[in-house]
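# Have a look at this prediction, sequence included:
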Amino acid sequence: MTQLPHAKLYIDGQIRDASDQGMFDVINPWTGEVAGTAADATHQDVDAAIAAARRAFDEGTWSDPAHRSDRVAALTRLRALFEENKDRLIELARKEAGAALAAVGMAHVDNANVGWDDYLAVFDQVTWEKDLGTRDFRGFESHRKVVYEPVGVVAAITPWNVPHYVNVGKVVAALLAGCTVILKPAPDTPGMGAIWGELADQAGLPAGVLNVVFGADPAAAGEQLVSDSRVDLISFTGSTPVGKRIMEVGARTLKRVFLELGGKSAKIVLDDAPNFAMECAQSILVFHAGQGCAVQSRLLVPHSRMEEAKAGLKAAYAGFTEKWGDPDEPTHIMGPVVSQKQMDRVMSYIELGLKEGATLLAGGKARPDKGGGYFIEPTCFVDVNNSMRIAQEEIFGPVLVVIGFDDDADAVRIANESAYGLSGGVVSADEHRAEAMARRIRTGSVSVNGGMCIAGDLPFGGFKGSGMGREWGLAGIEEFLDSKVIAVRKAA
């Protein structure tokens, strides 16, 4: 594989290296070798980005209601540039995030760009002002209205798993709302952030409206952004422990915090599901090596049909044995996990599952024969109790756990017996039965019989430990608005 171009910062309209010329290596998950280099932002660089975003919001025209159409025009130009550079996005997704070719055509690039179009399509539906009419108060009347304004400076802290998708979800919504943004991508995927600076410059975004910083330390720049009083809102996607840390630090300056965190989503296959064994077989957790917050990593099936479920899954995993892990195969949806650190984490959970008494139905091994990168076999545990750690903790790898239930109420109990609540699914021949169960599951989105519950025009977010706030669609733009009441006393 060829090397990636050096990833540079973008601060106050300037594409540049770190102030001390520091840089770090970017590792290719397929090979375990250096794929490129990136600027290692200093404290001073992050400070400059915050100052630029603050100045652009307070003194520029970007947030001005009179310039909303200019924002749309600029984001439309930027969208066209991302389309022109689609091949570069694909290369970055492959070499930074370890995306397989078929996965690139889905969540990594194409779905992200479609979501961008959805944002532009729903922008006209944003409510900027509500007239609440006149009301008498102690002998005089006031005419009241609510106006909706951009929050201010936004720090968008994004993960490595599907970086372009999450970058679009945060940055485009915040910019359309009239906020200014500092984008801080993960150190594993800096190039997916650097391209925003390069193309924003070409699209003619005013200096300071969008800034991009990243560094080798996964936490340093984020801590600085979260603790700085000039930043008004933190939008973070990542792990629940880090989300809790952001809430803690952000509270010191009373920041608004939007968190899209982990998940341990359950897919419930009911006893009357058509093609029951096939439905279970299709639940194998292989897309992007299971590195998705909304993946359905717990499969719940009736005890009465557990053996059918096991047989279907065993056949599915056996059939998938050689259908993953080739970086040049256009049909593959699964490659390596992103890093050695992530590989060690996933393998530790596989060892834990065996110690907890679960039965390994498939996989469970590292696969160095696939290459020098971070390959783990698609793995499935059965005979799992929902109290086991492998059933309760987010593994973020290609590991499915299968749990039995007695009846509908038991299935709902198990699905809800989790610290998380991000997504899920219910499958049944009876649509009304399935939807009734979906309404009882405490989670942000539920797929009934394969319905697409995650899309660019739909609000996305979680309950409980999966976070707060919503991304995408109209709700995604509204996350970056604040309301202000204006009351005018009417003359007698």
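Cool, got the structure. Remember, predicted model here, so these are calculated numbers, not experimental data. Numbering: from 1, shown residues only.
# CA only for contacts and neighbour counts going forward, please
Fine.
# Assign a three-state SS to Asn167, would you?
helix (DSSP: H, G, I helix; E, B strand; the rest coil).
# quick one, what contacts it?
156, 158, 183, 193 (CA atoms under 8 Å, 6 or more residues apart in numbering).
# how far away is the second one from Phe258?
This points to Thr158. As judged by CA to CA, to the nearest Å, Thr158 and Phe258 stand 12 Å apart.
# Show me whatever sits in contact with both of those two.
In contact with both Thr158 and Phe258: Phe236, using CA under 8 Å, 6+ apart.
# thinking again about what came up before, how about the contacts of Asn167 in CSV, adding secondary structure and distance to Lys264?
Formatted as CSV, the contacts of Asn167 follow (DSSP: H, G, I helix; E, B strand; the rest coil; distance: CA to CA, whole Å):
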residue, secondary structure, distance to Lys264
Ala156, strand, 24
Thr158, coil, 20
Leu183, strand, 27
Gly193, helix, 28
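# now, which of those residues sits nearest Glu129?
Proximity of the contacts of Asn167 to Glu129 (CA to CA) peaks at Ala156, which lies at 26.2 Å.
# Below is structure B, check it against A:
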Amino acid sequence: MADGQADIAREERMLIGGRLVEARDGGVFPNVNPATEEEIGVTADGTAADMDAAIAAARRAFDETDWPRDVRFRVHCLRQLQQALTKHAERLRATIVAEAGSPVTLTHGAQLDSPIEGLGWVADLAENYAWTTDLGVAEPYGIRSRRLLRREPIGVVGAITPWNFPMQINLAKIGPALAAGNTVVLKPAPDTPWTATLLGRLAAEETDLPPGVLNVVPSSRHELGALLAEDPRVDMISFTGSTAVGRSVMAAGAATIKKVFLELGGKSALLALDDADMRAVVGNAAFQITTHAGQGCAILTRLVLPRSRYAEGLEMLVETLREWPYGDPADPGTLMGPLINERQRERVLGYIDKGVAEGARLVLGGGVPKHLPTGYYVEPTVLAEVDENATVAQEEIFGPVLCVLAHDGDDDAVRIANNSRYGLSGMVISASAERARAVADRVRTGTISVNGGLFYGPDVPFGGYRQSGVGRESGVAGFEEYLEIKAIAERL
């Protein structure tokens, strides 16, 4: 990693009103590489005054320019942004590895390349979208009228994003919001600021986006997100993060009755039916829990095995994960890197201890790897004989910890999967696709895989049931989250 530091793209400044600027008070905060624990640079530490200026710029751009009405120009700007991201992809790749601790392998998919491609899909959608629908002529109360439905942008969108898949989630919000004609204030997570500030720089220097259409305000102060949610000049908040913070965002937006989109936590289950290929089950489970060290909301963190095959599956899982490669995220052979910071590592280790205290059996991992003394690593961990109501089976850990439970048939497997405050994702594996689909149909989640199928793509709406969120991101449904519906009746 040290030899490649010079190739990392950096941007310390924020974007407000079309200008790359320092914080009003000159403050900065450190950007730390979670694999080395070394500071790789600093970022402007946005203040309340900076956030106020960004919201004002976004409000002016929406109210006083043609941006909300000029679809062709919006598509043009989005294609420019996509071209700029493609041009600088290799240096952006190094930045994501350095600040997020993401394995470089993932940047060739969901961490970078796929989101860049998805921006083109959004531009195509906006270009071909039916902005007006003709409902025909009717005569309510004897008044002959032509009725139209028109889709219009909501206004100023405040986007608050997390650190685990920063480019993916930044673009999943910025792309549709801008394509729909909104203006945006982006408040990124302080652990991965450059992925956002670099977007701001590319927008300012390599696109024709008008000043104020996109604003990026990094900050170590979490209260700036609350300011964004509370401000009456902001028409919508789009938030991705923990369910606990999501509740606060929703409450903050309630005072002004603004629209609030929430993509929150998950405790998703992989259900193996009694006829499942156990190697496929174990392969999927191992891949899921180690991907980006388990730092993903849709990762399958509960493995629910048939009781009759529990010992077989558990033994195979432990043997698979015991040899699993993890470590330096810059190594193309690595799938699992570090956790994002020491606070998160202590949180994950605390959950493991609590799981054991509540009766789970630790069969693999559970601590800090001895061969990786530097970096915020936790061993791939397997907890067996986990009660379905235990804390570790109910709460999102956000680390490489897999809870293994037992079920007594398809109905019981469905019941266990649905015994959760969350409902984000899941998987069902069976030798019978028909049987797997029947079980999947009964699991209350926003996305689900049958026999290893992948739902990920810019055209697929992503979101969850219950406390996993409100609304959908990506796809046509995700695009329409950023639109209002206006009904127009013209007397004939």
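Structure received. Since this is a predicted model, take the numbers as computed values, not measurements.
# if we can go back for a sec, any chance of the contacts of Asn167 of structure 1 in a markdown table, plus neighbour count?
Shown next, in a markdown table, are the contacts of Asn167 of structure 1 (neighbours: other CA atoms under 10 Å):
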| residue | neighbour count |
| --- | --- |
| Ala156 | 25 |
| Thr158 | 27 |
| Leu183 | 27 |
| Gly193 | 26 |
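# Just give me the closest of those residues to Asn113 of structure 1.
Gly193 (15.0 Å).
# And that closest one? What does it align with in structure 2?
Here Gly193 of structure 1 is matched to Ala196 in structure 2, going by TM-score structural alignment.
# which residues touch the closest residue to its match other than its chain neighbours?
Of all residues not flanking Ala196 of structure 2 in the chain, Pro188 sits nearest, at 6.4 Å (CA to CA, 6 or more residues apart in numbering). With contacts defined as CA under 8 Å, 6+ apart, Pro188 of structure 2 is in contact with 159-163, 166, 170, 196, 216-219.
# The stretch 1-150 of structure 1: strands as residue ranges?
9-11, 14-16, 23-27, 34-39, 129-137, 140-150 (DSSP state E, counting those that start in this stretch).
# And those: which comes nearest Phe57 of structure 1?
strand 140-150 (9.4 Å).
# Show the end-to-end separation of stretch 403-411 of structure 2, please.
For stretch 403-411 of structure 2, the end-to-end distance is 20 Å (CA to CA).
# again, but for stretch 399-418 of structure 1
Using CA to CA, the two ends of stretch 399-418 of structure 1 sit 17 Å apart.
# do the same with stretch 28-41 of structure 2
10 Å.
# go on, stretch 176-190 of structure 1?
Across stretch 176-190 of structure 1, first to last residue, CA to CA, it's 23 Å.
# Just give me the match in structure 1 for Val378 of structure 2.
By TM-score structural alignment, Val378 of structure 2 lines up with Ile376.
# Give the closest residue to its match in space, chain neighbours not counted.
Ala366 is the one closest to Ile376 of structure 1 (CA to CA, 6+ apart), at 4.4 Å.
# And the one you found? What does it align with in structure 2?
Going residue by residue (TM-score structural alignment), Ala366 of structure 1 aligns to Val368.
# Now do the same contact list for that match.
For Val368 of structure 2, the contact set (CA under 8 Å, 6+ apart) comprises 377-379.
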